[in-house]
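Participant: build the 3D model from these lines:
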Amino acid sequence: MLAPEGSLQRGHNVLNERGVAAFGALFYLARLHPPADDLSFPLAVLNQYAMRRLLSPVDGTVPGVDLSEHARLLRADARSLWLTLMGQPLFFSRLARDDLRQAFVSDLMVQLYQTLGRTIRGNVPTRIYLIDAAFAPRAANLRETAEDTDRTSVLVAGRQLISRLLDPPGPGSLPGRRLEHEIAGATWGLLDNLFETMDWGR
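Facilitator: Predicted coordinates:
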């Protein structure tokens, strides 16, 4: 079956007569990328920005704190972020800001993970083939001797992101941190295994 990635990502499970995934493999002919007219990424980044501020509110009871000035700065920062997102082409390799690159990679990993999940229903083994060289340009070029980095490959950046999420808490960590680690392991452990077993074709 040949289909746009988005139609499988959150669609119905495609099962065989035994009630398990009907796919044995998934081929990505093109690397995932938001369409030029899709505003979901800049809106998601703005929402994340707003949530960070809401979770760390300014204490208006502290003497000398000017809430109106903080509100003005918040609005100016959000506007600047919006103009940054809307004023440049959305290319992974050209995103200079680390926070925007991480948001881009996070979005892509979620999409990849959701679609991958369609191929393993019922504990079915699957293989994922990333055909587009854009996933890892250096690995795809047999004449290239340098390895891909988090600046050239969304896969390397994704692997680093998942590793940070699954980084075990140190001794004496607070219960909340340990709980976050357990949730991250249950949520992202399968994708981590995918990265650990990936064949880069070298």
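Participant: please make it C-alpha for all contacts and neighbour counts, starting now.
Facilitator: Noted.
Participant: S163 and N193 touch, don't they?
Facilitator: No. Counting by CA atoms under 8 Å, S163 stays clear of N193, with 10.7 Å between them.
Participant: of these two, who's got more company?
Facilitator: S163 (15 against 10; other CA atoms under 10 Å).
Participant: ok, now which ones touch the more buried one?
Facilitator: D192 (CA atoms under 8 Å, 6 or more residues apart in numbering).
Participant: which SSE is it in?
Facilitator: Secondary-structure assignment from DSSP states H and E places S163 in helix 154-165.
Participant: mind listing what's buried in that helix?
Facilitator: V154, L155, V156, A157, G158, R159, Q160, L161, I162, L165 (16 or more other CA atoms under 10 Å).
Participant: got those as TSV, with distance to R52 columns?
Facilitator: Shown next, in TSV, are these (distance: CA to CA, whole Å):
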residue	distance to R52
V154	25
L155	26
V156	26
A157	23
G158	22
R159	24
Q160	22
L161	19
I162	21
L165	18
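Participant: may I ask which two of these are separated the most?
Facilitator: The most widely separated members of those, counting by CA to CA, are V154 and L165 (16.2 Å).
Participant: list the buried residues in the helix or strand hosting N193.
Facilitator: Here N193, judged by DSSP H and E, is contained in helix 175-196. Using 16+ other CA under 10 Å as the test for burial, helix 175-196 gives R178, H181, A184, G185, W188, G189, L191, D192, F195.
Participant: now the residues you listed as CSV including distance to R72?
Facilitator: Listed next are these as CSV, based on distance: CA to CA, whole Å:
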residue, distance to R72
R178, 37
H181, 36
A184, 36
G185, 39
W188, 38
G189, 41
L191, 41
D192, 41
F195, 43
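Participant: next, the structure of the following sequence, for comparison with the previous one:
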Amino acid sequence: MADPFVGEIRIFCGTFIPNNWAACDGATLQIQQNTTLYSVIGTQYGGNGSTTFMLPNLKGMAPLHQGTGPGLTARALAATAGVSSVTLTESTMPAHTHGAMALDAAGDVPNPSNAVWAQNVSGGRNPVPQPQYVATVNTVMNAALLAPAGGGSPHNNMQPYLPLQFMICLYGEYPSRP
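Facilitator: Now for the predicted structure:
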């Protein structure tokens, strides 16, 4: 497929955009100088439609085929969605519990592996670290002892990525309509 269609998008690994192509960076173009491309993509990516139109902006975006499919939500051509960072809140997580068990007995195990919290029996003026776990479960700990944790800051939501150049054909073969 040597001759590209006007409006075709390709990935290019060079450090420049070749002649007759433009970067998919959301640039605003004049309709008068780009009537052929305008007739293919119109203003679906922006522009005023009387003197200007915009190219698709794939900076920071993952391209996705438009349409629907089994188990998928509808994806409209030129619609954008998603965010690069997310703040995880209690309301955005599925309901769940973190059960904690404790025993009202002196601890006799030095680490929490396969054990539960127990009384820490250090005392005196110079307390020495004592085992604070016990291997037997006696009762469920009061849920009020567990509280939400976290700082409420957004975390990165981006999949691993490799930046490449997406470019759109400005001049080429005009695509025929079915």
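Participant: now the TM-score, please.
Facilitator: Here the superposed chains carry a TM-score of 0.22, computed using TM-score structural alignment, normalised by the length of structure 2; 64 aligned residues with a CA RMSD of 5.4 Å.
Participant: one step back: the helix holding S163 of structure 1 vs helix 175-196, what angle?
Facilitator: Orientation note: helix 154-165 of structure 1 sits at an angle of 150 degrees relative to helix 175-196 (axes from the mean of the first three to the mean of the last three CA atoms, to 10 degrees).
Participant: show me what contacts L165 of structure 1?
Facilitator: H181, A184.
Participant: what about it, distance to S106 of structure 1?
Facilitator: For L165 of structure 1, the distance to S106 of structure 1 equals 11 Å [CA to CA, to the nearest Å].
Participant: could you do A157 of structure 1 as well?
Facilitator: 9 Å.
Participant: and for L190 of structure 1?
Facilitator: For L190 of structure 1, the distance to S106 of structure 1 - CA to CA - is 15 Å.
Participant: next one: S40 of structure 1
Facilitator: In terms of CA to CA, S40 of structure 1 sits 13 Å off from S106 of structure 1.
Participant: try R138 of structure 1
Facilitator: Distance, R138 of structure 1 to S106 of structure 1, by CA to CA: 21 Å.
Participant: cool, and L73 of structure 1?
Facilitator: Look at L73 of structure 1 and S106 of structure 1: by CA to CA, they are 27 Å apart.
Participant: more neighbours, the two?
Facilitator: Neighbours were counted for L73 of structure 1 and for S106 using other CA under 10 Å; S106 has more, 17 against 12.
Participant: my read: that one touches Q160, true?
Facilitator: No. With contact defined as CA under 8 Å, S106 of structure 1 does not count as touching Q160 (10.8 Å).
Participant: tell me the buried residues in the helix or strand where T36 of structure 2 lies?
Facilitator: Secondary structure from DSSP H and E places T36 of structure 2 in helix 35-41. By neighbour count on 16+ other CA under 10 Å, the buried set for helix 35-41 of structure 2 is T36, L37, Y38, I41.
Participant: redo these as TSV? Include distance to T52 of structure 2.
Facilitator: Putting those into TSV (distance: CA to CA, whole Å) gives the following:
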residue	distance to T52 of structure 2
T36	13
L37	12
Y38	9
I41	12
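Participant: could you pull out the strands for structure 1?
Facilitator: Taking DSSP state E as the test, the strands found in structure 1 are 25-28, 127-130.
Participant: columns distance to M86 of structure 1 and mean neighbour count on top of these, output as CSV?
Facilitator: Formatted as CSV, those follow (distance: least, CA to CA, whole Å; neighbours: other CA atoms under 10 Å):
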stretch, distance to M86 of structure 1, mean neighbour count
strand 25-28, 28, 14
strand 127-130, 29, 14
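Participant: out of those strands, flag the one nearest L83 of structure 1.
Facilitator: The closest of the strands of structure 1 to L83 of structure 1 is strand 25-28. By CA to CA, the value is 31.9 Å.
Participant: which non-adjacent residue is nearest A103 of structure 1?
Facilitator: Spatially, and ignoring its direct neighbours in sequence, A103 of structure 1 is nearest to V45 (6.9 Å; CA to CA, 6 or more residues apart in numbering).
Participant: so can I have a markdown table of the strands of structure 1 showing distance to E69 of structure 1?
Facilitator: Below are the strands of structure 1 laid out as a markdown table (distance: least, CA to CA, whole Å):
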| stretch | distance to E69 of structure 1 |
| --- | --- |
| strand 25-28 | 49 |
| strand 127-130 | 49 |
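Participant: nearest to A78 of structure 1, out of the ones you listed?
Facilitator: The closest of the strands of structure 1 to A78 of structure 1 is strand 25-28. By CA to CA, the value is 34.9 Å.
Participant: packing partners of that closest one?
Facilitator: Packing partners of strand 25-28 of structure 1 (3 or more CA pairs under 8 Å, 6 or more residues apart in numbering; DSSP states H and E): strand 127-130.
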